[in-house]
Every structure is written in C-alpha cells, then in structure tokens.
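*Asks:* Model the following, please.
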Amino acid sequence: MKKIIIFILILCCTPLSMLVGASTELDNPAQPELNPIPIILVSEQEGPLTAGTTELPHPELKYRGTLLLNSPYPAFGGFSDLLLSKDRKTFLAISDMGFWLKGSLSYTKSGFLKDVERKAELGQLLNTEGKTFAIKYYADSEALCRAPNQSPDDTINPGYLVAFERVHRIYHYNSGEPLYLSGKATALPLPKQLTDLPENGGIEAMLRLHDNSIFVLSEGDSSAGPFSKGALLKNGKWINFKYERNSAYRPTSAGKLANGKILILERKYQGPRTLGTRFCTIDRDKITEGATLSPELFCEINLPIPRDNYEGMDIISDDDGNQWIYIISDDNFSPVQHTLLSLFELKKQPAN
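*Replies:* Sure, this is the predicted structure:
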C-alpha cells in the first residue's frame, strides 16, 4: 500500500514542502527550515539467510544477504548510488529526486546483513546557490563518490562528488562532516564529451581511484551505438574514452578492486522477466585518450538472490584483504519495485 501511495504522489507532483519544506515543482520553492530531517528507517531480511545456500559463478564471491529498506516518508526511494564507511556501519545514498539518506547497518555473527537502525537522516541536495532544486529535471542525481585528497576513513577533507543527468554536471559537496551532503555545492568543469550526453543516458558511475583520479562513465543509449562515453580526471586534465556495451546491459555504478581493476555494476531490462544484474571488470591501465574499453564478465547475479533495479555500488576492503561489495536498487517510486541493499564478500585476491 505504501508503494502505491508514493507512486500516486509522484504522478500528481505533490509539493515536497509537505515533507521537508521545499517543492520539486515550483519556480521559487520555499527552503526547508531543517535539512536534513530525522526519519524512521526499517528493514527486513530478504532471500537466503545463511551462508552456503547460494552459489555464485565466481568461486571467490560469496553472498552475504539482502535487506528490504522502507520508510513512511513519501520522498524515500529512487536510490541510485551509495557509499559505505570504512567500518561498514554507516551508509550514504543519493536519489534521483535530489535527496540523500544517511543510515546505520548491523550484521549477524556470520557476517550477513541483519538490520538498519531506526533513526536515520533524509536531506535535500542544494545547488551552487545553496538552494534546493526547483524541479526534478535539475535534481536527478545518479552517481556518488569521494572527492580527491579525502582520507579512506572520511575524517580528513570529507568531500563528495555527485553527478546529475538530464542537465549533465558534477557538483562537489564538503560540509566538513563524514558521509554528509549538506551545504552549498560547487560545480566541477566537465569535458564536452560529458555535457553532450543523451538526456536520460548521463553519468551513472563515478569513482575515485587509487591514484586519486576520478573515473566517470555514462549509461549511454542506442543513439551512441554499442558504446558508453567515459572520462578520467587526472591532474586537472580529462582523458576521454569509450566503454563497449555488451547486449542489452548498461553500466550503472563502479567500484575499485584491490588488484587494481575497476568493477562495473551493469543491469538490463527489456520488458517483463528480462531484468538482469551482473559485474564486469575493466583495466585501469588501459584508460588512455580515445581508447575503447571492452569489459570482461566477472559474475552474473541470479535467483535466489532477490532481483530488482540495482543501480548503486560501493566496495570496502577490510584489514584482512577481503572486499565487501554493496549494491542498492532504485525502486523508481513504483508499487512493484523495492529498495534492496545486497551484500557480497570477495575473498582476498592476488595482485596482478
């Protein structure tokens, strides 16, 4: 019932001032008095609940559970990317309605996702004037990553980059607090290749790499043929490249692996019963001006792991060299989709 109510509210363009004081339909929206606001966040476990019950095609990749996330606030949903804290207890997610969510996670003794803390925060992203976005067209945030020169534990220079599509741009937020997106944004200059993207085929994946460069990849569409445009910001200079798409899959997020490769989250949808999710890899060293990158299949994610429209990903490495891969789904504010947070463990990999 809650999903149906949300769907109707979005279709009717209900002013979001009812929620946090700002509207997504007015030319001069009232600004929220409190941003972020406290919200109630709940979860329930989905899919297999114990280790050893789910085999994945990659021998070192293990499934570690799924949480179905929910909140009574109509603005909750539409999450397109996320980041995790170094200790994996806190997460930050952005939505395609210009909101951000900060919450806390808990785990079972065996390492499975267990629950979320009920107390969470929901905020609205601000523009370069320090105001909320007047309409959704400008608020469609799709990719999130840490800014250059930030420490891995978010304690030093805790800045973040957020990429928007439709009006393609990247904003830098630095509130001074870890995993927070409050405050006025500053715009990052983009190459023409990233500003001329299709309206609904903009930047979907963004990642700070080990060498402090920023990897950016668009979703693309059929007008660009079998390629998605990408760019790498290194030492103040953009390096343009192309990413070769295979079949109907589109890139939606990226994470860095300990062996130096980039893990790409891809999804496909061509109608009922065609939803697919998989991981691919590309080689960072092959990113040069004008290069075409051909991804290698890493692993497909199939049932009984819960299916949905997975769009966001982050990877955290622990002190033992294992990596924890989190993916989050965009429910599109639809009554037939859900906000799922799934976790995978990748055992320590030898360096190339």
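*Asks:* From now on I want contacts and neighbour counts done on CA atoms only, so please keep to that.
*Replies:* Will do.
*Asks:* all helices for the chain, in order.
*Replies:* 2-11, 192-195 (DSSP state H).
*Asks:* Between those, which one is closest to residue 240.
*Replies:* Closest to residue 240 of the helices of the chain is helix 192-195 (Cα to Cα; 7.4 Å).
*Asks:* Report all helices and strands that that closest one contacts.
*Replies:* strand 227-234 (3 or more Cα pairs under 8 Å, 6 or more residues apart in numbering; DSSP states H and E).
*Asks:* Next, the buried residues of the strand it packs on.
*Replies:* 227, 228, 229, 230, 231, 232, 233 (16 or more other Cα atoms under 10 Å).
*Asks:* hmm, who's touching it?
*Replies:* With contacts defined as Cα atoms under 8 Å, 6 or more residues apart in numbering, strand 227-234 is touched by 193-194, 212-221, 238-245, 287.
*Asks:* Where strands are concerned, which of the residues you listed count?
*Replies:* Among the contacts of strand 227-234, the residues falling in strands (DSSP state E) are 214, 215, 216, 217, 218, 238, 239, 240, 241, 242, 243, 244.
*Asks:* Dump the residues you listed into CSV; add neighbour count as well.
*Replies:* Compiled in CSV, the ones in strands among the contacts of strand 227-234 are given as follows (neighbours: other Cα atoms under 10 Å):
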residue, neighbour count
214, 22
215, 23
216, 24
217, 26
218, 29
238, 19
239, 17
240, 21
241, 23
242, 21
243, 23
244, 17
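*Asks:* Relative to residue 173, which of the residues you listed is nearest.
*Replies:* Nearest member of these to residue 173, counting by Cα to Cα, is residue 214, at 15.1 Å.
*Asks:* Was I right to think residue 161 contacts residue 144?
*Replies:* Yes. In this structure, residue 161 is within contact of residue 144 by Cα atoms under 8 Å, at 5.7 Å.
*Asks:* Second input sequence below; structure requested for side-by-side comparison:
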Amino acid sequence: MRRRSALKLILAFTAAAGLAAAAFAASRPAAAVTAKAQYLGSYTWNLKQPWFGGFSALKISAGGREMTVLSDRATLVTTSIRRKKGQISGVTARTAHGLRASTGKMLSGFAGDSEGLAIAADGSRYISFEGAARVARYRHAQGRAKVLPRPAAFRKLPVNKSLETLAIDARGDLYTLPEQAFDQNGQIPVWRWNGRRWSRPFSLPPSGSFLPVDADFGPDGRFYLLERDLTFLGFRSRLRRWDMTAGGPANETVLLQTGPGTHDNLEGLSVWTDDTGRLRATMVSDDNFLPLQRTELVEYALPR
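*Replies:* Model prediction:
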C-alpha cells in the first residue's frame, strides 16, 4: 500500500522495533499461529532494479513454479520460481512492465496505486486501484487499460483505504473489498462484477484491529481473506476462510494468526495446490521501498 511520508516514518520505526522480534519468530513461526495452518518456509527476495519492491498482490501458477506479482507503483512482473524439496530456493524475474492508463499513458502517482490482482482463464489481468478507486482489465501486460464501470460507492471510498483486494471465482466473477470502509452495519462491503454490472452480494464481519489486504478463491472454491495489523512491535497477519453457499459466506475459519514481527508486511495472497495435492497459501510482503523492510515470500500448508 502506498503511504504518505509521515506514515512511512512510522513504518520505518515499526520495522526497526520489530527486527528483534522477527529474528526470534522466524526461527519458530509455527509457535505464533493457530494450529490450523502449517508453516512451510520463507524466502527473502532481493533484486537491484528500480521497480523492485512495494509488492501488494501475487498469483502462483504452474504447480508453484511461476509467479505473477504486482507492485503498488503500477508494475506487473512475471517470474520463475526454483524450489528445493518443495520450498522456494530462488526467484528469477522474466518480465517487468509498467501499467498504462486507458489513454495509453504510463500510470504513476495517485492514479497508479495498484493493489489487487486477479487473472482470468483467458489470461487477462484484472487490477484494482486504491487511489482513484477502480478496477481495470489488461488483455496484455503492455496494453491499455479497459476500466470497468465505476459505481457510485467506489467514488465515496476513502483515499488510501479503498480497493485493496481483488479475487476471481471459477465462473470468472470478480470480487473486491476496501481496506477500511465499513457499511452502515459496521461490516466489510464486498462488491462483485459479473461481466455486466456491479452488485453487493454479501458483507464480511470485521474482527479486532485487523484490516483486509488481499483475497483469493482457492482451488476448493472457498473464499480466503488476508488481513494485517500494524503494531509497535511489527506487523501481524491473519488468514480467514469461508465456504461459499447460495446464502453467502458461511463457516468462517481462522486459519492463521501471527504475532508481531513473525513476518514482514504481508499484503499479497495466492491459494493453490502443489504437486502432492496439498493446499498452500503463498503470501508476499510490501516493503514500502524502505531499507528496513524486506520482500518476503511466505508459505503455509492449509487444511482441507
């Protein structure tokens, strides 16, 4: 997520305060979470490129050997992942493309605050933006954006707290929700695009001080929500899951909740099935382009 200068100073302080906690927690991450998700490993990705950093969304494919990752400065990156005994041992960037507006102009600044990523069956990339709240389709990474219609509700969302997440279900419907903009009942509103119009099919219950940062539909058809909390000892992360029924989401389950400093600022989520049939969640951290933070890829095995 893009932050103002004052907040970046807070993040820098928070990251520094959490270094000791992170070093300890990284050696025993399973002890900081619920028993429902099993920690598999973490990989710190470093690359000296001007576009590198600020990753807010990702999608894992090819059995965990490929990754598409989105920066919050309007850059879309494709990578190859090397694995050793199933765990990430290296990441190679193949392509990196800046995103264009519908006019063909390269996006930047307020208009280029890209946060959510969903990839359709035909390869189209859908991206949600948090500055000017909108969702756009990219048939090709280097092509122009086709902005979906913007409902009135999007225009009323708070700046820097709007469309943080984007997910696509098996039918190709898109779902997005804000980071911090509750409805009149104090619930998290969820909007769905069915290819013709936006609707509000359901809301989700907030819980504690955690805020939504990404979402995904798993291969099991269930809805997964990654949430984050910022404390003076570091970042906390939580992963919740719902069954999708005709009446809406049901059977809320907390799969993961970490203590401060266990991981960095996890903002991107991809749920997929590995070669052994095990369900995995891969998450990526947004380093806010700050030297005290890191780009971390974190993986957990999830219960069926």
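*Asks:* Comparing residue 161 and residue 144 of structure 1, which residue is more hemmed in?
*Replies:* The residue with more neighbours, out of residue 161 of structure 1 and residue 144, is residue 144; 30 against 24, by other Cα atoms under 10 Å.
*Asks:* what do we get in structure 2 for the more buried one?
*Replies:* By TM-score structural alignment, residue 144 of structure 1 lines up with residue 117 in structure 2.
*Asks:* Kindly provide the distance from that match to residue 124 of structure 2.
*Replies:* Separation of residue 117 of structure 2 from residue 124 of structure 2 (Cα to Cα, to the nearest Å): 10 Å.
*Asks:* do the same with residue 186 of structure 2
*Replies:* Taking Cα to Cα, one finds residue 186 of structure 2 at 34 Å from residue 124 of structure 2.
*Asks:* Next: residue 43 of structure 2.
*Replies:* For residue 43 of structure 2, the distance to residue 124 of structure 2 - Cα to Cα - is 28 Å.
*Asks:* what does residue 231 of structure 2 give?
*Replies:* Taken as Cα to Cα, the span from residue 231 of structure 2 to residue 124 of structure 2 is 37 Å.
*Asks:* Run a quick neighbour tally on residue 43 of structure 1.
*Replies:* 20.
*Asks:* Please name the residues that touch it.
*Replies:* 67, 68, 69, 70, 115, 116.
*Asks:* The fourth one against residue 340, yeah?
*Replies:* No. With contact defined as Cα under 8 Å, residue 70 of structure 1 does not count as touching residue 340 (9.2 Å).
*Asks:* Now check residue 218 of structure 2 against structure 1: what is it aligned to?
*Replies:* By TM-score structural alignment, residue 218 of structure 2 lines up with residue 257.
*Asks:* What of residue 84 of structure 2?
*Replies:* Match for residue 84 of structure 2 (TM-score structural alignment): residue 108.
*Asks:* which residue sits closest to its match, ignoring its sequence neighbours?
*Replies:* Leaving aside its chain neighbours, residue 108 of structure 1 sits nearest to residue 114 (5.5 Å; criterion: Cα to Cα, 6 or more residues apart in numbering).
*Asks:* Please tell me how far that neighbour sits from residue 105 of structure 1.
*Replies:* With Cα to Cα as the criterion, residue 114 of structure 1 and residue 105 of structure 1 are 8 Å apart.
*Asks:* Tell me which residues touch residue 310 of structure 1, please.
*Replies:* 80, 252, 267, 277, 327, 328, 329, 330, 340.
*Asks:* Nearest the geometric middle of structure 1, what residue?
*Replies:* residue 81 (1.1 Å; Cα atoms, centre = their mean).
*Asks:* need the contact list for that one.
*Replies:* Here residue 81 of structure 1 is in contact with 93, 94, 95, 142, 143, 144, 253, 311, 312, 313, 328 (Cα under 8 Å, 6+ apart).
*Asks:* Could you find the counterpart of it in structure 2?
*Replies:* Under TM-score structural alignment, residue 81 of structure 1 pairs with residue 57 in structure 2.
*Asks:* Against residue 24 of structure 2, how distant is that match?
*Replies:* Where residue 24 of structure 2 is concerned, residue 57 of structure 2 sits at a distance of 27 Å (Cα to Cα).
*Asks:* for the helix or strand hosting residue 12 of structure 2, packing partners?
*Replies:* Taking DSSP states H and E as the definition, residue 12 of structure 2 sits inside helix 5-27. Contacts defined by 3+ Cα pairs under 8 Å, 6+ apart place helix 5-27 of structure 2 against strand 234-245.
*Asks:* start and end residues in structure 2 for stretch 196-208 of structure 1, please.
*Replies:* Counting by TM-score structural alignment, stretch 196-208 of structure 1 corresponds to 156-168 in structure 2.
*Asks:* Buried ones in that stretch, by neighbour count?
*Replies:* For stretch 156-168 of structure 2, by 16+ other Cα under 10 Å, it's 157, 158, 160, 161, 162, 163, 164, 165, 166, 167, 168.
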